[in-house]
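[1] Here you go, sequence then predicted model.
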Amino acid sequence: MLIGYARTSTLEQEAGLDAQLRDLAALGCEKVFKEQVSSVAPRKQLDAALEFARSGDTLVVTKLDRLARSVTHMGSILAALEAKGVALRILNLGVDTGTPTGKLMLNVLTGVAQFEREMMLERQREGIAKAKAEGAYKGRKPTARAKAEEIKALAAEGLSMGAIATKLGIGKGSVHRALASGKTAVPA
């Protein structure tokens, strides 16, 4: 049985999810699991797809990045699939782990993808360090700390932390930290 898995990171990516679902249906996937969550968030539908798969089945994804977030994560997914006798097919790469060549290609491509991501993050860190050295990068302005006096004044008026957060457009945790620094008690 062909089992499809489709994922986008945000709800705004409807077209991307629709395209994945269309491709999986065209391939003949009998069961499709779909979700719209970040790759780092718990992915209940991926877990359900892995649980559903049986020996002889093939899990199908349209792209590698829809499935795994790192080489380690990919390795754990592959180990789970192999333990159940389930193959993995990645459409845009033409990879099928049902063959020895497919397994080799997947390991190579996963390593290259992680290398590429790490290089991008390294370039980003270097750019930020250079901008800081030139005085051009200061990070974002601390919004809640700048409003500490206003937070304390609203708390003195008897507003709850939730009401203060809403009124000032900041998080309730930020209100709590601002009040904790001044030891002002306020209702939650």
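    Sure, I can see it.
[2] Going by C-alpha atoms from here, please, whenever you check contacts or count neighbours.
    Will do.
[3] in the helix of greatest length in the chain, what counts as buried?
    Identified as the longest helix of the chain according to DSSP state H is helix 100-133. Across helix 100-133, burial judged by 16 or more other C-alpha atoms under 10 Å covers 102-103, 105-106, 110, 113, 128.
[4] same check, this time on stretch 69-77
    Neighbour-count burial for stretch 69-77, with 16+ other C-alpha under 10 Å as criterion, is recorded at 69-71, 74, 77.
[5] one more structure, for comparison:
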Amino acid sequence: MAAIGYARVSTTDQDLDIQLAALKAAGCNTIRSEKVSGTTTAGRSELAIILDFIGKGDSLVVTRIDRLARSIGDLQDIVRTLKAKGAILKATEQPIDTGTAAGKAFLDMLGVFAEFETNLRRERQMEGIAKAKAEGAYKGRPSMIDPAQVRALKAEGIRPAEIARRLGIGRASVYRLLEPQKTTPTSDG
């Protein structure tokens, strides 16, 4: 019976030290960690390793469930995987222990709130972008393509596919730049 720790932060500039210390203090001899978004379990290789090798009587230990999953669906999938293997989930900063009925109930409640928080953050971000666009402050990513260079290569008789290859851009971008500009008729009325 082993206590296996899992630590995660979303970005490379965030620090894992506090989580690692808490997991060591909780008795975890094996700790896997990664710096990757928690909005999905896809691409989280360290978590996948733990879920592959965890066994009967083992505990997956995290500091908080938001380190493990940000959606109730992913959280439930992880808990189901652990249960099928005879393992349990525990959190050091929350009263979560899926070996108990109260711990399971609390886990479900926290999972719902973690997903809610993620959705609120996404909504606020989209509202901020919409406001910035309306104020003219958000213009998106600056263009990486020089239209004059595309037109110059076309004037030399080079085909669009070759222009795209030479400039390292998509063919659709070349065609878009080479389209005749549509003008709207004006009336002097």
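    Noted; the coordinates are in hand. The structure displayed is predicted, hence computed values, not measured ones.
[6] returning to what we had before: helix or strand right after the longest helix of the first structure?
    Counting by DSSP states H and E, the next helix or strand C-terminal to helix 100-133 of the first structure is helix 143-146.
[7] Spit out the contact partners of Gly4 of the first structure.
    Counting by C-alpha atoms under 8 Å, 6 or more residues apart in numbering, Gly4 of the first structure touches 24, 29-33, 59-61.
[8] can you confirm it is in a strand?
    Yes - per DSSP: H, G, I helix; E, B strand; the rest coil, Gly4 of the first structure lies within a strand segment.
[9] could you measure it against Gly111 of the first structure, distance?
    Distance, Gly4 of the first structure to Gly111 of the first structure, by C-alpha to C-alpha, to the nearest Å: 23 Å.
[10] now swap in Gly28 of the first structure and tell me
    Distance, Gly28 of the first structure to Gly111 of the first structure, by C-alpha to C-alpha: 29 Å.
[11] Repeat that for Arg125 of the first structure.
    From Arg125 of the first structure to Gly111 of the first structure the distance is 21 Å (C-alpha to C-alpha).
[12] With the second structure overlaid, report how far stretch 107-120 of the first structure is off on average.
    For stretch 107-120 of the first structure, the mean deviation from the second structure after alignment is 1.8 Å (mean C-alpha distance after the TM-score superposition for the first structure).
[13] can you give me the strands for the second structure?
    3-9, 30-35, 59-62, 88-91, 96-97 (DSSP state E).
[14] Looking at these, which one is packed in the most?
    Of all these, strand 59-62 carries the top mean neighbour count, a mean of 26, counting by mean count of other C-alpha atoms under 10 Å.
[15] For it, name the packing helices and strands.
    The contact analysis (3 or more C-alpha pairs under 8 Å, 6 or more residues apart in numbering; DSSP states H and E) places strand 59-62 of the second structure against strand 3-9, strand 88-91.
[16] Looking at those, which is nearest to Thr118 of the second structure?
    Among these, strand 3-9 comes nearest to Thr118 of the second structure, with 14.6 Å by C-alpha to C-alpha.
[17] Where does that closest one end up in the first structure?
    Mapped onto the first structure using TM-score structural alignment, strand 3-9 of the second structure spans residues 2-8.
[18] His176 of the first structure is in contact with Met161, isn't it?
    Yes - at 6.9 Å, His176 of the first structure counts as touching Met161 under the criterion of C-alpha atoms under 8 Å.
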